[in-house]
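**Q** sequence? don't have it. structure:
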């Protein structure tokens, strides 16, 4: 597949309107991923469902992303940019309309799945479009904007949703997103051309089936492991076994067929492979913190949901700002100093969180969460951009598909491991107290679990710091 040259042939392309349409769309897709979490309690009461069933509104969304994103590389090769953008926005808007008007839980879940299809198509397309529009020495800044979307939107979701629910109801979470996506769709129709040439690559159905069971099984297995049954659940063990087996066969097939769905040749490039590894560690830290800190503040400290969301909001804001700053620094100086410094800072931040207690000052929590989010923005954007810069244009669709698949998979892994450590630690703590059902003992047990889970992230951060020592800047001709 050929791509238009980003300097000469794309001079006629209006970059700012195109990026505006894509960034708004991506922001709303990621915002929706976490915003509904604040409404789960209301949904449980309104529809008379269990917590585990309600959680499918989030798990199902992530599962669709995990299944479809790996196939996105093939779709980008076969279909025009403009067609994929319109299709993705159409799925998102239709899904939002179904969810906003849903009279039952089953209809709401269908709406979420349809919406997730749109997001799964959009996110790799956003990355791919940046690679086409911007030359390698300008990509850091552009990818910083993408980083703002990927991190800032999920961080603002719960806080904004809490306010929306307080003044309106959970239906409004969906209604309020629709006008933004309609605007982005119209903007994209007006300004987005077909930026890459397509090829009629043969679709290997067996590869797609294997990818679905592989990525889907792993994401579902890790997501389900974070539930009450934990890693011993037959569902978890079966799902992970099927996922890993299907993934192994999938990888073998991609290496042996003439036209692979996902070209694994990308892993022959050492900086791309290292960037993926570093991204995996960073996202495990990010998703672990994003699940542990709200639990600590709500159940450990007894704070109301709206206050907990607002206290964590500054971390999301500085992460978005720092993503853009990191992108500019990357363009000038490369990734090495940023990534090494990021993991060094994150190690300090998670070490603090491993010592939190019921009397920890709230301002210290806000400060160190901001510090953690700054450190992760120093890692993710530079390492991903540097790795993709090592790829040739024909491998861009495969590279972006793998990066986005890794983000979703590592999110499921980080969340599952953090919750598992939390649950095991809670059970162990309560087994040594006289009154396990007491409110204070329950809170103390949760805090002990949070401490131990953050101790795990210290190890991950140190491993990431070691890996970052081997990062080298990919030099490009200007």
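**A** Great, that's in hand. None of the values given here were measured: they were computed from a predicted structure.

**Q** Every contact and neighbour count from this point should use C-alpha atoms.
**A** Will do.

**Q** Give the buried residues for stretch 450-466.
**A** 450-458, 460-462, 464-465 (16 or more other C-alpha atoms under 10 Å).

**Q** From these, pick the one nearest residue 428.
**A** residue 452 (11.6 Å; C-alpha to C-alpha).

**Q** where's the closest one, which helix or strand?
**A** Assigned by DSSP states H and E, residue 452 falls within helix 439-468.

**Q** quick one on the thing from earlier: which of the buried residues of stretch 450-466 lies at the shortest distance from residue 71?
**A** Nearest to residue 71 among the buried residues of stretch 450-466, with distances taken as C-alpha to C-alpha, is residue 464, at 28.1 Å.

**Q** Could you list every helix and strand in contact with the longest helix belonging to the chain?
**A** With DSSP state H setting the assignment, residue counts place helix 396-430 as the longest helix in the chain. With contacts defined as 3 or more C-alpha pairs under 8 Å, 6 or more residues apart in numbering; DSSP states H and E, helix 396-430 has these neighbours: helix 56-68, helix 72-78, helix 105-133, helix 205-225, helix 270-295, helix 362-389, helix 439-468.

**Q** thinking again about what came up before, and the buried residues of stretch 450-466 as TSV, adding distance to residue 183?
**A** Below are the buried residues of stretch 450-466 laid out as TSV (distance: C-alpha to C-alpha, whole Å):
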residue	distance to residue 183
450	42
451	44
452	45
453	42
454	41
455	44
456	43
457	40
458	43
460	41
461	40
462	44
464	40
465	42
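
**Q** Pasting the second one now:
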């Protein structure tokens, strides 16, 4: 057996065990690599396939852009004569678009070639970035962010799906570690990079700087990128598109409204989103009988994938909660500016990214449990440490706790992504990665809403009793970190349910695929 056919052949072998009547012809029909000769040398030498390296570069740029506006809100308020609540829509709209578009990518990635998907993602991102750089009004800038987000929503599922298609199982940990490096370092660098750019230029420079870099990566990718998957002709169910966009978009928007004062409106929008998602799920279950779902929920039949999904969601909530609370604490209570706070949390993000390849190699050698369980415990310990924040806690201690959190997340995410997607058959990779990415957006929104709501409620209650605003806010942050620490216990418990490696033959055969 050649290294090129390793993944497809091992999957086919498991299907033959489960179904003795399985024919060679059906094995060929689901082959995911249509250019094996081009990929064989890279697999044989253990190198990361060129297609994955190109997609990692592109993903790094689009994720960097996602966090680059964090420090620009005050500047935008002044330049565009808008309120803080209005300015926050630049982030909210980005998040809503991601939540609405990602569920559709499972169908889209099966319908088009790798090159077409890449060109679509980068084309939308470049168009949105160019429009943002010259936006004369807030409304135009908001539209530009929505266009950017549409491209970003395609890129992450495309990267994960392609990785699973072209990298054999024995090398996935190492390659996923390199992916973790890119997607971890990018958001960590975003606030610091934007802080530096804003020191020397206007908010438009945030887009002007990104534009030529993204254009160069897009050009290089289109020159060298090869198609690695077969396309599958299928019609799109527009009712599913509408309910997916309304349901997931509504849920994320409803959760984001918990930061405001109108609790009833937030609950109503969230409930409407959940009801619409339920309708979407029922529709997909009906379409699955004809094998034409927009988002194939049969991925959830695989236990390891479902456990990974739960684990990733709760861990993502913990990470996003800390990303929201720490800047508020450092800037509002400790008096640091945007650049200083960005630089203080950057080492943790860099450590998470730089450890990615090492974690990947350890996963390939030892399996997932030896990484996931210590990682889950590390998350709990770091969040427990953050519950002790005070007005005098040394900055080195804050840096250490944040670094522990990020390193623990690195030990968790690479195995969880690899085990989860490795547990589903190749023809469901695009749907599996879409569900993972969708849940990331929902978890991010839920984590943000949870910590902000808890912090605000506690702070307001204390201020009503005569406690000073500073002490009340500090106590509110402590309580929010306590909630995060309690949630992290669920991460530890769920981590115990993960296997060391995805048992493809057992899981696939058990479901008769």
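**A** Yes, it's here. This is a predicted model, so every value here is computed, not measured.

**Q** coming back round to it: of the buried residues of stretch 450-466 of structure 1, which pair is most distant in space?
**A** Farthest pair in the buried residues of stretch 450-466 of structure 1, by C-alpha to C-alpha: 450 and 465, 22.4 Å.

**Q** what's the burial count for the residue mapped onto residue 81 of structure 2 from structure 1?
**A** Alignment note: residue 81 of structure 2 maps to residue 48 in structure 1; criterion TM-score structural alignment. Counted with other C-alpha atoms under 10 Å, residues neighbouring residue 48 of structure 1 total 11.

**Q** now do residue 102 of structure 1
**A** 16.

**Q** Need the three-state assignment for it.
**A** coil (DSSP: H, G, I helix; E, B strand; the rest coil).

**Q** so what's the closest residue in space to it that isn't next to it in sequence up against?
**A** Sequence neighbours aside, residue 108 is the residue nearest to residue 102 of structure 1 in space, at 5.2 Å (criterion: C-alpha to C-alpha, 6 or more residues apart in numbering). Shown in contact with residue 108 of structure 1 (C-alpha atoms under 8 Å, 6 or more residues apart in numbering): 98-100, 102.

**Q** what residues does stretch 15-28 of structure 1 touch?
**A** Here stretch 15-28 of structure 1 has contacts from 89, 119, 122-123, 126, 133, 145-146, 149-150, 153, 177, 180-181, 183-185, 187-188, 191-192, using C-alpha under 8 Å, 6+ apart.

**Q** how about the corresponding residue of structure 2 for residue 192 of structure 1, what does it touch?
**A** Matched by TM-score structural alignment, residue 192 of structure 1 corresponds to residue 225 in structure 2. By C-alpha under 8 Å, 6+ apart, the residues touching residue 225 of structure 2 are 50-51, 54, 114-115.

**Q** again, 7 Å this time
**A** Going by C-alpha atoms under 7 Å, 6 or more residues apart in numbering, residue 225 of structure 2 touches 51, 115.

**Q** Just tell me what residue 405 of structure 1 corresponds to in structure 2.
**A** With TM-score structural alignment as the criterion, residue 405 of structure 1 matches residue 438.

**Q** What's the average distance for stretch 52-64 of structure 2 when superposed on structure 1?
**A** Here stretch 52-64 of structure 2, set against structure 1 after superposition, deviates by a mean of 1.5 Å using mean C-alpha distance after the TM-score superposition for structure 1.

**Q** corresponding residues in structure 1 for that stretch?
**A** Under TM-score structural alignment, the match for stretch 52-64 of structure 2 is residues 19-31.

**Q** In that stretch, which of the residues would be classed as buried?
**A** 19, 21-31.

**Q** Likewise for stretch 180-193 of structure 2?
**A** Quick answer for stretch 180-193 of structure 2 (16+ other C-alpha under 10 Å): 180-193.

**Q** Give me the contact list for that stretch.
**A** So stretch 180-193 of structure 2 is contacted by 56, 60, 63-64, 67-68, 70-71, 339, 342-343, 346, 349-350, 352-354, 356, 414 (C-alpha under 7 Å, 6+ apart).

**Q** go with 6 Å
**A** 60, 63-64, 67-68, 339, 342-343, 346, 349-350, 353-354, 356 (C-alpha atoms under 6 Å, 6 or more residues apart in numbering).

**Q** Which part of structure 1 matches that stretch?
**A** Counting by TM-score structural alignment, stretch 180-193 of structure 2 corresponds to 147-160 in structure 1.

**Q** Alignment lookup: residue 470 of structure 2 to structure 1.
**A** By TM-score structural alignment, residue 470 of structure 2 lines up with residue 443.

**Q** Fine, thanks again, bye for now.
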